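# Below are the sequence and a predicted model; questions follow.
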Amino acid sequence: MSNHIDTLDRTSDWSGVRVVVAGFGVSGFAAADNLLFLGAQVTALDETTSEEKAEKAQLLETLGATIRLEPGATAVLPDDVDLVVTSPGWRPSAPLLAQAVERGIPVWGEVELAWRLRDPDAAAPWLAVTGTNGKTTTVQMLESILRAAGLRAVAVGNVGLPIVEAVMDPEPYDVLAVELSSFQLHYTHSMSAESAVVLNVAEDHLDWYDGPDGMRDYAADKARIYERVQRACVYNLADPATREMVREADVVEGARAVGFTLGTPSSGDVGLVEDLLVDRAFIEERASSAAELCTLADLASPAPHFVANALAAAALARAHGVSQQAVRDGLRAFRPDGHRIAHVAEADGVTWIDDSKATNPHAAQSSLAAFEPVVWVAGGLAKGARFDDLVVAVRDRLRGVVLLGRDRQVVADALSRHAPDVPVIDVGDDETGDPMGRVVDAAAGLARSGDTVLLAPGCASMDMFTNYGARGDAFAAAVHRRIADHT
């Protein structure tokens, strides 16, 4: 059956194809729902349930699916299976997936399934974005630019709409802005994006890529986004790893390499000239001139990583043929989601910034580079990451550091090695009382007029908070309480 599975697409006869969907979250439900629509025999398995999952399970069961939501449901792969479709985040070592590989059963991710289910008569091109940090901001910027150009476009994938839902929409999209995590790319085999970018590559998810070659495997999965690219491989001139990925990629003949830089761009790249974002890649006279895209003042933030994301989004849009004006209008209209370098308050000369979305060291370093002097609030779940390079890069900016969370000692050790003179206050990981209140009080004690207190934890949040949003909300609430109490 596996040879037949390799040829399955939107036009195939799916009746009799037995599919196990691993995971019943947002993407798992979308996959199961659309596979049922195509006529496949679907079994969905998940270790957890909730009221929402139970309702969706009941809906699909009335349509003929088998749904099991309980501890142990994913321990054993059923006997009669032709294909496994896995949700993002499932490690290859998960019993269900390992058993599939052992039995020679193909394993697809939702991205692979979506690529195959595109309408052959109206297949929207994919503009694909990955990277350790900045993916969501960049893909949302890209969506804003494409819509400013009058295109029916939507951000999909790791953010927004599940890709399967987008490709199966009865009203076709003109183009899709696709955010892809390394997990999603790991299970993707045939995607051919019109253009793609790897924004950056730094340590992250080393709890998922936990072997001796974990970092190399992580980067290799990121690099898969460039395979079979049709028009432009956009890369980060400041990150040699991304250039090497482009050099190694097997692309469609004619595809170009386009770099983005916070410096003056060479011919063939996009970058900055004083306060202008400019294009020297997608204009006829690129050897001798540059086309203005927008100004720094048009952007919601002048932070270096935010500007880099804007340049990457602009490059993908320009590769698709979008006008300079649409790039400007789209970037001007874009505002980032909450908890990304969000201004919380200013009082007594101290600015309070919430960048709770900075959940790994690379993201925290990018955020810290935008402010000086800084009282840095850090800690949480480190996910196997190290903080030495970050501390070396930012130690001269630090007024002090406030640490919280389970793995705070990892950050503390890096500070003691590389910035021993920087004051550090450890507020612990006790969730009782008001932990973020303790953080804010400690930070206020370190800060002086003209300083920024920056929540950029460099760690995930789930040790003490529901998610990074809840952590950022707690920080903002504690800041406002303190200001109210001291006025």
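Yes, it's here.
# C-alpha only now, for contacts and for neighbours.
Fine.
# and the helix of greatest length in the chain, what does it pack onto?
Longest helix in the chain by number of residues, with DSSP state H as the criterion: helix 468-485. In terms of contact count using 3 or more C-alpha pairs under 8 Å, 6 or more residues apart in numbering; DSSP states H and E, helix 468-485 is assigned the packing partners strand 342-347, strand 350-354, helix 435-446.
# ok, structure two:
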Amino acid sequence: MRGKVLVAGAGVSGRGCVRVLHELGIDTTVADGNADARQSMEAQFGVDTLSPAEALQATGDFDLVVTSPGWRPDTPLLVGFAQADREVIGDVELAYRLDRAGVFGAPRKWLVVTGTNGKTTTTGMLAQIMQVDAQRTGRRALAVGNIGTSPFDALRATPRVEVLAVELSSFQLHWSSQLRPAVGVLLNLAEDHIDWHGSFDAYARAKAKVLAGQVAVYGRDDSRVCHYVELAKEHGQLVSHLYSFGAGEPGPGQVGIAGQALVAEDLETPGRVKLGPIEGIEPPGRAGALDAAAAAAVAALAGAAPESIDQGLHAFTVAGHRGAIVHRHAGVDFIDNSKATNPHAADAALRGLDSVVWVAGGQLKGADVHRLIASHAGQIKAAVVLGIDRHLIAQALQELAPHVPVEVIDSTDPQEAMDAAVSFALHHAVAGDTVLLAPAAASLDMYSGMGERGDMFAHAARRLDH
């Protein structure tokens, strides 16, 4: 890498980039609006720093800009450099380019996962599979990106890591141009981060960049994903070998579910190959099965043995707040899917459950829950809503599922509200039912984050035994 580099942002991402560039002896300057952050960078790395306004006056001094993934494309600094015909990339793209250039030894195998929902679970499953398979191949694997280790730390790890299971957001993919995964998978698409991207189309096109590598996998049950796969084909952007995963019986080049087992057809080997039973995979239900199918497809195409896929999936334990059973009381399962912060994620959480007492609510941020409720009205036995947009969800339930008893919790005390929600849920649930926290909404109106919301749900459920 030649020339001068401007790192935009002095946060965690920017600091990681500066550390690597500094170690490589690359002339680096940092731009950030926070004077204290700039001073910290100067003291730690001895680099020059600029305010964004100062950097805009010096566009001709730099050959490349590396931006934090949180900086929006319409940020004046980034707009100014783009107009000056200077390339702007993200931290992941920088790591990928340095890896391809052999800076850290022979290039690694990048297995990249993205989608609106299920990224973390699928990436965790994939990493677990590849770690099991490493016992056979000796090729150490690691979860990287928004889950686990930063790409730079993984590339410099000792002992050496050969396989990177990488979870990427739409932000990171937006700022990537040369990224070509060994295998990339696009799980699903729904409206998200529109304020950052400007439109759903821009968001989806950023996500679809994951398909530009050697081998691509997509969720064939998602009509929006299929649409963008076809667009990529039409515009000649899809040069990879294309495979898919889904919930039904697989056809050629597909992974699916047949006879309660994950099955691959004509992937790495001709014919059907059983990859293991669905039973026992976390999280339970359709969403977990789809994540497992996606992880299995990527792993198989990356060379993992069927027995490694089976063992890895069944050794995997779901990350917190993503569909784990957190308590069982009187035959009723309490499932924490607090991570379901939009209707699309809540839809995935509800699928495959027969009789549900639904705990929902929070900040909808303009999202519409009508389609979600219409799709699952037959499964919802009762519902309890809390949070700032509780009345919008209650109204939609009244319109589309008038048979469903609905409790509106007006308390704004976080634990008190969740205790009341769980108490109502237990009153309506019987053995065999599921009490599901899948809010379809963000949490910051009442909680410090979706983690605290899920923890309080689990705490309230466990107190039922006392």
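Structure received. Worth saying up front: this structure is predicted, and the values here are computed from it rather than measured.
# Drop the TM-score for these two in here.
The TM-score (TM-score structural alignment, normalised by the length of the second structure) is 0.89; 452 aligned residues with a C-alpha RMSD of 2.6 Å.
# contacts for the longest helix of the first structure?
Surrounding helix 468-485 of the first structure, the residues in contact under the criterion C-alpha atoms under 8 Å, 6 or more residues apart in numbering are 338-339, 344-345, 347, 352, 354-357, 359, 436-437, 440-441, 455, 460-462, 465.
# if I look at the residue most central in space within the first structure, how far off is Ala257 of the first structure?
Against the mean C-alpha coordinate of the first structure, by C-alpha atoms, centre = their mean, the closest residue is Lys135 at 4.0 Å. Applying C-alpha to C-alpha, to the nearest Å, the value for Lys135 of the first structure to Ala257 of the first structure is 19 Å.
# Tally up the residues packed near the equivalent of Trp358 of the second structure over in the first structure, please.
Residue correspondence to the first structure (TM-score structural alignment): Trp358 of the second structure is matched to Trp376. By other C-alpha atoms under 10 Å, 26 other residues sit near Trp376 of the first structure.
# Buried deepest among the helices and strands packed on helix 468-485 of the first structure, which one?
With neighbours defined by mean count of other C-alpha atoms under 10 Å, none of those is more surrounded on average than strand 350-354, at a mean of 23.
# The helix or strand just after it vs strand 350-354, what angle?
Using DSSP states H and E, the helix or strand that directly follows strand 350-354 of the first structure along the chain is helix 361-368. Interaxial angle of helix 361-368 of the first structure relative to strand 350-354 (axes from the mean of the first three to the mean of the last three C-alpha atoms, to 10 degrees): 150 degrees.
# just how off-centre is helix 361-368 of the first structure within its chain?
Between the mean C-alpha location of helix 361-368 of the first structure and the chain-wide mean there is a distance of 15 Å, by C-alpha atoms, centre = their mean, to the nearest Å.
# what about the following helix or strand past that helix, how far off from the second structure?
Secondary structure here is assigned by DSSP H and E; on that basis, the next helix or strand after helix 361-368 of the first structure toward the C-terminus is strand 374-378. Following superposition, strand 374-378 of the first structure is found to deviate from the second structure by 1.0 Å on average (mean C-alpha distance after the TM-score superposition for the first structure).
# can you pull the buried residues of whichever helix or strand comes after strand 374-378 of the first structure?
Remark: after strand 374-378 of the first structure, the chain's next helix or strand is helix 388-394, criterion DSSP H and E. Along helix 388-394 of the first structure, the positions that meet the burial threshold by neighbour count (16 or more other C-alpha atoms under 10 Å) are Asp388, Leu390, Val391, Val394.
# so what's the aligned partner of Ala385 of the first structure in the second structure up against?
When the structures are aligned by TM-score structural alignment, the residue of the second structure matched to Ala385 of the first structure is Ala367. The contact partners of Ala367 of the second structure, by C-alpha under 8 Å, 6+ apart, come to Asn342, Pro343.
# looking at this, Val7 of the second structure is in a strand?
Yes - when classified by DSSP: H, G, I helix; E, B strand; the rest coil, Val7 of the second structure is found to be part of a strand.
# Check the gap between the aligned residue in the first structure for it and Leu77 of the first structure for me.
Structural alignment places Val7 of the second structure opposite Val20 in the first structure (criterion: TM-score structural alignment). With the distance defined as C-alpha to C-alpha, Val20 of the first structure ends up 8 Å from Leu77 of the first structure.
# Likewise for Cys233 of the first structure?
As defined by C-alpha to C-alpha, Cys233 of the first structure lies at a distance of 38 Å from Leu77 of the first structure.
# Which one's more surrounded, those two?
Neighbours around Cys233 of the first structure and Leu77, counted as other C-alpha under 10 Å, are more numerous at Cys233. The numbers are 32 against 19.
# How many neighbouring residues does the aligned partner of Thr452 of the first structure in the second structure have?
Taking TM-score structural alignment, the alignment pairs Thr452 of the first structure with Thr434 from the second structure. Applying other C-alpha under 10 Å, we find 26 other residues in the vicinity of Thr434 of the second structure.
# Contacts only, for Thr434 of the second structure.
With contacts defined as C-alpha under 8 Å, 6+ apart, Thr434 of the second structure is in contact with Val332, Asp333, Phe334, Ile335, Leu353, Ser355, Val356, Val357.
# Go again with 6 Å.
Under the criterion of C-alpha atoms under 6 Å, 6 or more residues apart in numbering, the neighbours of Thr434 of the second structure are Val332, Asp333, Phe334, Val356.
# wait, isn't the third one in contact with His321?
No - Phe334 of the second structure sits out of contact with His321 when judged by C-alpha atoms under 6 Å, with a separation of 11.6 Å.
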